[in-house]
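Asker: could you work out the structure for the sequence below:
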Amino acid sequence: TAALHDGERVLASDSRVDARRHGELLLPAVDRVLAVAGVKLRDVTAVVVGTGPGPYTGLRVGLATADTFGLALDVPVHGLCTL
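Answerer: Okay, here's the model as predicted:
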């Protein structure tokens, strides 16, 4: 799942379920969310990522992607437990 939030509401979200394709599905989902919301990636001010519980590979893909976005955009990355 990828979503964009403006601090008050969800602007757009996208969710796909396929336990074997986490890495293939995440970045296209981010692209779709940004396009639907009409927001450029450079305008993102923070990244929030689920820290579990969840499937190990899915968590690694999400955490690595969030960290990369945080570094590339120079924005904070926040972990969120989904319990």
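
Asker: CA only for contacts and neighbour counts going forward, please
Answerer: Will do.

Asker: hang on, residue 81 packs against residue 48?
Answerer: No: counting by Cα atoms under 8 Å, residue 81 stays clear of residue 48, with 10.3 Å between them.

Asker: alongside the first, I'd like the structure of this one:
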Amino acid sequence: MEYYKNKVSWCPICDQGWIEIIKHKNTKELFVWCSECESCWEHPLSSSQKMKAGSIFATDGQIEEPTDPEIQLMKWSNYILKT
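Answerer: The predicted structure follows:
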């Protein structure tokens, strides 16, 4: 089955980008963020709540794409949109 790679929803802040699962390079923690406006949330379920959004600039901004096993370990695979 195909799916949108690490995409969990459409951004409610900017209404222009996808919210995707991403990983902080230094801490290795997963979170979700919008690549357009760079808003971020701690958990995919929080991403629909504008008031819970933070900014990637609140961290050092060092991010990378997580591996599928890392996403599965956090049990976040079910949040990824499927076609």
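
Asker: TM-score for this pair?
Answerer: After superposition, the two chains reach a TM-score (TM-score structural alignment, normalised by the length of structure 1) of 0.28; 52 aligned residues with a Cα RMSD of 4.7 Å.

Asker: between residue 81 and residue 48 of structure 1, who's got more neighbours?
Answerer: The neighbour comparison of residue 81 of structure 1 against residue 48 (other Cα atoms under 10 Å) goes to residue 48, with 19 against 10.

Asker: which helix or strand contains the more buried one?
Answerer: Element membership of residue 48 of structure 1 [criterion: DSSP states H and E] is strand 47-52.

Asker: could you do residue 29 of structure 1 as well?
Answerer: helix 22-37.

Asker: what comes up buried for that helix?
Answerer: Residues of helix 22-37 of structure 1 classed as buried: 22, 25, 26, 29, 30, 32, 33, 34 (neighbour count, 16 or more other Cα atoms under 10 Å).

Asker: which residues does the fifth one contact?
Answerer: By Cα atoms under 8 Å, 6 or more residues apart in numbering, the contact list for residue 30 of structure 1 reads 2, 3, 14.
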